[in-house]
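A.B. asks: The amino acid sequence is not available; the structure is as follows:
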């Protein structure tokens, strides 16, 4: 390649790029500036510089001149003047012209041996024979003793399923008075005017056998305390029982009801469970109910606890836990 073009932000940058493409130096080329470029401004676009470089042709080295003819011998019989020895002439550019001497291989490097350090008449001593290391007899491989048999781990006796302790109702207990006072304080803080009454639990929805008493709240516009699907009512009951458990640990809790919402909800769940149970008896296909709270699932389980044909079990986690009604022996 004798010519190359390149661009850059400046003429110098373009020249460096062109020289790199051509593989030459600045003294070996002729430079032609095609475009000096333009620096961009705030509202104008810049333009790169472009240059072209052309390698300069070097003149060929002149052929070696013939040796000068020998000078004429003097007539007086004197000796001929000695001609100076003509060596190889340096070529153009300071490089020595290639000749036989230049093409000859360099002498191999000098390597010194032990004989170079001996005095005249001395001989190099013979190298001592390498003593062979006695071979060790092979050691018999000891077999690894077998690991002692691990004793069988005794199986843990299965724990009997702990039954929920039965709680006897007591509407006059100190714990019930504390729970009623807590509810009264919460209503006062919320600015809700309502009446509170205490009664014994009657149905599974009231928590019969698991709570001390039922605290009923009555008043106008109490839907805000019930919430969607009773979620606020469940939260209120959880808060009251949490305070009760901290003050009287292990003494039982209470059920909170608002305008008989739990009774109406219990009747709805019992009616739905009966209808779904009859359908399972007719078709033999298990039915999964909608997600329910723990108290609502307990109502369904108690509905079929003594049924000779049907049984129930729960599936799912958290808020998505559901009850499955199936024939006995077919449940998961």
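C.D. replies: It's in. Just so we're clear, the structure is a prediction, and the values are computed from it rather than from any experiment. Residues are numbered from 1 along each chain as shown.
A.B. asks: When you work out contacts or count neighbours from here on, use the C-alpha atoms and nothing else.
C.D. replies: Will do.
A.B. asks: Quick check: the gap between residue 282 and residue 271.
C.D. replies: Residue 282 sits 17 Å away from residue 271 when distances are taken as Cα to Cα, to the nearest Å.
A.B. asks: quick one, which of these two is more surrounded?
C.D. replies: residue 271 (13 against 8; other Cα atoms under 10 Å).
A.B. asks: Beyond the helix or strand that the more buried one is a member of, next helix or strand please.
C.D. replies: Residue 271 is located in helix 261-283, with elements delineated by DSSP states H and E. Using DSSP H and E, the helix or strand that follows helix 261-283 towards the C-terminus is strand 287-288.
A.B. asks: Can you mark which positions in the next helix or strand after that following strand are buried?
C.D. replies: On the C-terminal side of strand 287-288, the closest following helix or strand by DSSP H and E is helix 294-303. Judged by neighbour count using 16 or more other Cα atoms under 10 Å, the buried positions of helix 294-303 are 296, 297, 299, 300, 301, 303.
A.B. asks: Could you export those residues as JSON lines, including distance to residue 255?
C.D. replies: Putting the buried residues of helix 294-303 into JSON lines (distance: Cα to Cα, whole Å) gives the following:
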{"residue": "296", "distance to residue 255": "13"}
{"residue": "297", "distance to residue 255": "16"}
{"residue": "299", "distance to residue 255": "14"}
{"residue": "300", "distance to residue 255": "18"}
{"residue": "301", "distance to residue 255": "19"}
{"residue": "303", "distance to residue 255": "20"}
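A.B. asks: Specify which member of those residues is nearest to residue 276.
C.D. replies: Nearest to residue 276 among the buried residues of helix 294-303: residue 300, at 10.6 Å, using Cα to Cα.
A.B. asks: and residue 306, that's in a helix?
C.D. replies: No: the assignment for residue 306 is coil, going by DSSP: H, G, I helix; E, B strand; the rest coil, so no helix is present there.
A.B. asks: And it, how close does it get to residue 288?
C.D. replies: Distance of residue 306 to residue 288, computed by Cα to Cα: 19 Å.
A.B. asks: So for the two, which residue has more residues nearby?
C.D. replies: Counting neighbours by other Cα under 10 Å for residue 306 and for residue 288 shows that residue 288 has the greater number, 16 against 10.
A.B. asks: Tell me if I'm right that the more buried one and residue 323 touch.
C.D. replies: Yes: with contact taken as Cα atoms under 8 Å, residue 288 and residue 323 are classed as touching, separated by 5.9 Å.
A.B. asks: Check it against this one:
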């Protein structure tokens, strides 16, 4: 737990510096979720701040993914250990997690009703994990197939 809290502190310092350089406003929230540190950059109620943070999310979360990797590298540089830290900006991952869980549930319903495997569009590792968890929660199994960046979830009927 202490190691994950330290990762969160290092990540928060790194991200605060990034926000200062980019001249963006945002508050940093740290937490530990399961076996990984979780850091979020959140906007206050000011919608102009929220819109400016969207630049750090990018199209389909591409900039967010890159910033997460840079933040993990900053943590690695300080600790010497690989980090599995998760970064969220302006609630993007939280919203995406809800969307993906619904996609997983619908794919499971389709697989169950048709008796055929359901192949989803390619996803990032984060997205696949959320879908796998949603499928498991409704009692079916799923697997990943293919190679990055075309790796996808396949929901297997019961």
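C.D. replies: Happy to help now that I have it. Since we're looking at a predicted model, the values are computed, not measured.
A.B. asks: Do you know the score for how well these two fit?
C.D. replies: Once the chains are overlaid, their TM-score stands at 0.85 when taken by TM-score structural alignment, normalised by the length of structure 2; 152 aligned residues with a Cα RMSD of 2.1 Å.
A.B. asks: and residue 236 of structure 1, what pairs with it in structure 2?
C.D. replies: In the superposition onto structure 2, residue 236 of structure 1 corresponds to residue 67 when matched by TM-score structural alignment.
A.B. asks: Am I right that its match is in a helix?
C.D. replies: Yes: the assignment for residue 67 of structure 2 by three-state DSSP puts it in a helix.
A.B. asks: Any idea how many residues pack against residue 18 of structure 1?
C.D. replies: Residue 18 of structure 1 has 24 neighbouring residues, counting by other Cα under 10 Å.
A.B. asks: mind checking the SS state of it?
C.D. replies: Applying three-state DSSP to residue 18 of structure 1 yields a three-state assignment of helix.
A.B. asks: where exactly do the strands run in structure 1?
C.D. replies: Taking DSSP state E as the criterion, structure 1 carries its strands at 3-8, 29-35, 49-55, 194-199, 211-219, 253-258, 287-288, 310-315, 322-327.
A.B. asks: Same list (the ones you listed) but as CSV, adding distance to residue 174 of structure 1.
C.D. replies: What follows is the strands of structure 1, written out as CSV (distance: least, Cα to Cα, whole Å):
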stretch, distance to residue 174 of structure 1
strand 3-8, 94
strand 29-35, 102
strand 49-55, 97
strand 194-199, 13
strand 211-219, 10
strand 253-258, 11
strand 287-288, 42
strand 310-315, 36
strand 322-327, 36
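A.B. asks: To residue 229 of structure 1, which of these lies closest?
C.D. replies: strand 253-258 (12.8 Å).
A.B. asks: how big's the offset between that closest one and structure 2?
C.D. replies: Average distance between strand 253-258 of structure 1 and its aligned residues in structure 2, after superposition and using mean Cα distance after the TM-score superposition for structure 1, equals 1.9 Å.
A.B. asks: Please report how far residue 270 of structure 1 lies from residue 303 of structure 1.
C.D. replies: With distances taken as Cα to Cα, residue 270 of structure 1 is found 7 Å from residue 303 of structure 1.
A.B. asks: now swap in residue 283 of structure 1 and tell me
C.D. replies: Between residue 283 of structure 1 and residue 303 of structure 1 the computed distance is 20 Å (Cα to Cα).
A.B. asks: just residue 226 of structure 1 next, same as before
C.D. replies: In this structure, residue 226 of structure 1 lies at 25 Å from residue 303 of structure 1, with Cα to Cα as the measure.
A.B. asks: Quick check: the counterpart of residue 10 of structure 2 in structure 1 vs residue 12 of structure 1, distance?
C.D. replies: Taking TM-score structural alignment for the superposition, residue 10 of structure 2 sits opposite residue 178 in structure 1. Computed as Cα to Cα, the residue 178 of structure 1 to residue 12 of structure 1 distance reads 93 Å.
A.B. asks: got a list of what the match of residue 236 of structure 1 touches?
C.D. replies: Contact partners of residue 67 of structure 2, counting by Cα atoms under 8 Å, 6 or more residues apart in numbering, are 56, 87.
A.B. asks: how close does it get to residue 55 of structure 2?
C.D. replies: Residue 67 of structure 2 is 11 Å from residue 55 of structure 2, by Cα to Cα.
A.B. asks: And for residue 134 of structure 2?
C.D. replies: 29 Å.
A.B. asks: And for residue 139 of structure 2?
C.D. replies: Counting by Cα to Cα, the gap between residue 139 of structure 2 and residue 55 of structure 2 amounts to 38 Å.
A.B. asks: Count the neighbours of residue 37 of structure 2 for me.
C.D. replies: One way to gauge burial is a neighbour count; for residue 37 of structure 2, by other Cα under 10 Å, it gives 23.
A.B. asks: aligned partner of it in structure 1?
C.D. replies: Residue 37 of structure 2 maps onto residue 212 in structure 1 when the alignment is built from TM-score structural alignment.
A.B. asks: what residues are up against the residue lying closest to its match once chain neighbours are set aside?
C.D. replies: Nearest in space to residue 212 of structure 1, with sequence neighbours left out and distances taken as Cα to Cα, 6 or more residues apart in numbering, is residue 169 at 4.2 Å. Contacts here follow Cα under 8 Å, 6+ apart; on that basis residue 169 of structure 1 touches 200, 201, 209, 211, 212, 213.
A.B. asks: closest to residue 327 of structure 1 among the residues you listed?
C.D. replies: The shortest distance between residue 327 of structure 1 and any of those, using Cα to Cα, involves residue 209 and amounts to 27.5 Å.
A.B. asks: Is the closest one in contact with residue 168, as I believe?
C.D. replies: Yes: Residue 209 of structure 1 is within contact range of residue 168, at 6.3 Å (criterion: Cα under 8 Å).
A.B. asks: Can you pick out the residue with more neighbours from residue 139 and residue 55 of structure 2?
C.D. replies: Between residue 139 of structure 2 and residue 55, counted using other Cα under 10 Å, residue 55 has the larger neighbour count: 14 against 11.
A.B. asks: corresponding residue for that one in structure 1?
C.D. replies: Matched across to structure 1, residue 55 of structure 2 falls on residue 224, judged by TM-score structural alignment.
A.B. asks: If we ignore the residues flanking it in sequence, what's nearest that match?
C.D. replies: Excluding the flanking residues, the one nearest residue 224 of structure 1 by Cα to Cα, 6+ apart is residue 232, at 7.6 Å.
A.B. asks: what's the neighbour count on the one you found?
C.D. replies: 15.
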